[in-house]
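In: all I have is the shape, not the residue letters:
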């Protein structure tokens, strides 16, 4: 009896990968040079990725973003292994050269001598803290000189291009004297209108802001310093407080609010934070200070 030929069902093809400027299989963190990979910011990887993220939602684009962020997660886990990180949280509004910017840079410089300084990776106080840490092996005078150069373009508005060029010029002038990673940025394309700063050894840039926020707080085992800021910084204060409140005693990291008048009068988060700490495991680990030197004495060694 003649057998009928076996008909195999066609194997469905995997859905095409959406056109994307980022690699969904990425295995390493970014460098500033990768994100700013063209002379004109508008053509750079950073700008292209932000523009692509704003395109109409599709299942394919969502899958690529999720895969990309998973790869950044894995790369960040590997990068922080064996390192102790202290977080510096602050707003984007500080202008290069102003008092807030200079104070954040000095803070980063002091902390960067013993730790990796991690920030949200954006402009303003974040850039200042990353700058100070990035120059930790240089004397403080070098930080002052760098800020004076940057202050010629005080902010990223109206021209990200000019802001980027000024930063890249300063970065190039000090790259040779550095020995080990001291500065990490964790920005997001959710706030893609705010460009990432270039004073980082590595940049863990995510599409999902919620993921980025949680991870930034989680990896700072040496403590977190909260500079005066607005809604985003206040959110980070109490998100970190929640983690510390429910942590085991060995997992509680110092929370340091810098600026007594700001955190008790302008945005009085301190009384609530102090009341929340109460007799919990985080009691004794929340601090309100007025000087950079006080901060340095409170972070974990």
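Out: It's in. On a predicted model such as this, the values are computed, not experimentally measured, just so you know.
In: drop to CA atoms for contacts and neighbour counts, all remaining ones
Out: Noted.
In: how about the strands in the stretch 101-250 of the chain?
Out: In the stretch 101-250 of the chain, the strands defined using DSSP state E, counting those that start in this stretch lie at 116-119, 183-185, 202-203, 224-226.
In: gap between the shortest one and the chain center?
Out: Averaged C-alpha coordinates place strand 202-203 at 8 Å from its chain's average position (C-alpha atoms, centre = their mean, to the nearest Å).
In: alongside the first one, take a look at this:
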């Protein structure tokens, strides 16, 4: 996919004409007086089965929606089929350019790219943009898998391949299917969701074990301590479950963990 990669930027300012390939759902703008309803919300909306007319209408619509879901999977598989060795980076959308957390993301993306890995993120702002930026400036493959949200979220400009998804579960499949490791920088609910989904897939044997690395001991240690002191102590998890997580302090340590895992 190197033919899709634009020349690395000379500075921190994105340039017009960046070659980004888009597939999947279109992003829509709506006026302030219009209600924005996502595809996930429509899919998961409860319909009272006692309302036979509405239930019939919903059943027909859901049947057709299956085809849209199928097409989104197909678009993702087609777009990402040539991705070889990749690492998915998760983190908050709220980190601000120039902040320590943002620069951490840039360094993660850069070092992963220099180690020969494609970088996959959620494609949005904050830590996602930072990791994509680091990979992009290093001349590596920088992939963004964006999601349709009630509030507007643009793809960041540091992508060599970008996709918009309507459905969270389709997007999550792409995060897992095309990555050989997960790296998490500090983040919020979305990052925790992605972290624990990855842990669940590995712990239940749904996927082969792969590295799950958390960068930032000060940020992540309280979570790991709670898992050890509450979940493990209460026999809700096994000791080996905690071994699925590696906590480090620096981007290079994270890259070293990924390489040492022998995923290549």
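Out: Ah, there it is. Small disclaimer: the values here were computed from a predicted structure and weren't measured.
In: TM-score for the pair, please.
Out: Overlay of the two chains. TM-score (TM-score structural alignment, normalised by the length of the second structure): 0.68; 213 aligned residues with a C-alpha RMSD of 3.3 Å.
In: make CSV from the strands of the stretch 101-250 of the first structure and add mean neighbour count and distance to residue 290 of the first structure to it.
Out: Listed next are the strands of the stretch 101-250 of the first structure as CSV, based on neighbours: other C-alpha atoms under 10 Å; distance: least, C-alpha to C-alpha, whole Å:
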stretch, mean neighbour count, distance to residue 290 of the first structure
strand 116-119, 30, 19
strand 183-185, 29, 23
strand 202-203, 25, 30
strand 224-226, 24, 12
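In: identify whichever of those strands lies nearest to residue 92 of the first structure.
Out: strand 116-119 (11.1 Å; C-alpha to C-alpha).
In: so that closest one aligns onto which residues of the second structure?
Out: Under TM-score structural alignment, strand 116-119 of the first structure corresponds to residues 118-121 of the second structure.
In: give me the aligned partner of residue 245 of the first structure over in the second structure.
Out: Under the alignment (TM-score structural alignment), residue 245 of the first structure maps onto residue 203.
In: OK, contacts around its match?
Out: Residue 203 of the second structure makes contacts with 241, 244, as judged by C-alpha atoms under 8 Å, 6 or more residues apart in numbering.
In: hmm, try it at 10 Å
Out: Counting by C-alpha atoms under 10 Å, 6 or more residues apart in numbering, residue 203 of the second structure touches 197, 209, 237, 238, 240, 241, 242, 244.
In: where do the helices sit along the first structure?
Out: Residue ranges of the helices in the first structure, as given by DSSP state H, are 32-35, 45-53, 59-80, 99-111, 125-134, 140-150, 160-174, 209-218, 231-245, 260-261, 269-277, 292-298.
In: okay, those, which one's buried deepest?
Out: helix 125-134 (a mean of 32; mean count of other C-alpha atoms under 10 Å).
In: quick one: distance of it to the chain centre.
Out: With C-alpha atoms, centre = their mean, you get 10 Å for helix 125-134 of the first structure.
In: now stretch 111-127 of the first structure
Out: 7 Å.
In: quick check: end-to-end length of that stretch?
Out: 14 Å (C-alpha to C-alpha, to the nearest Å).
In: now stretch 180-197 of the second structure
Out: OK, stretch 180-197 of the second structure end separation, C-alpha to C-alpha: 15 Å.
In: stretch 244-255 of the first structure too?
Out: Span of stretch 244-255 of the first structure from end to end, C-alpha to C-alpha: 9 Å.
In: just give me the match in the first structure for residue 147 of the second structure.
Out: That one, residue 147 of the second structure, aligns with residue 188 by TM-score structural alignment.
In: grab the nearest non-local neighbour of its match.
Out: residue 206 (4.7 Å; C-alpha to C-alpha, 6 or more residues apart in numbering).
In: that neighbour maps to what in the second structure?
Out: Match for residue 206 of the first structure (TM-score structural alignment): residue 165.
In: cool, residue 90 of the first structure as well?
Out: Residue 90 of the first structure maps onto residue 91 in the second structure, with residues paired by TM-score structural alignment.
In: how far away is that match from residue 215 of the second structure?
Out: In terms of C-alpha to C-alpha, residue 91 of the second structure sits 10 Å off from residue 215 of the second structure.
In: any shared contact partners between these two?
Out: Common contact partners of residue 91 of the second structure and residue 215 (C-alpha under 10 Å, 6+ apart): 105, 183, 184, 185, 186.
In: and the last one, what does it touch?
Out: The one in question is residue 186 of the second structure. 90-92, 95, 101-102, 104-105, 127, 192, 214-220.
In: any idea how far the equivalent of it over in the first structure is from residue 160 of the first structure?
Out: Aligned counterpart of residue 186 of the second structure in the first structure: residue 228 (TM-score structural alignment). Separation of residue 228 of the first structure from residue 160 of the first structure (C-alpha to C-alpha) stands at 24 Å.
In: ditto for residue 97 of the first structure
Out: Residue 97 of the first structure sits 17 Å away from residue 160 of the first structure, going by C-alpha to C-alpha.
In: next: residue 277 of the first structure.
Out: 41 Å.
In: with residue 133 of the first structure instead?
Out: To residue 160 of the first structure, residue 133 of the first structure is 23 Å away according to C-alpha to C-alpha.
In: go on, residue 234 of the first structure?
Out: 27 Å.
In: before we move on, what about residue 149 of the first structure?
Out: Between residue 149 of the first structure and residue 160 of the first structure the distance is 16 Å, computed by C-alpha to C-alpha.
In: and residue 126 of the first structure, by the same measure?
Out: Plainly put, residue 126 of the first structure is 16 Å away from residue 160 of the first structure if you go by C-alpha to C-alpha.
In: also residue 269 of the first structure?
Out: Taking C-alpha to C-alpha, one finds residue 269 of the first structure at 33 Å from residue 160 of the first structure.
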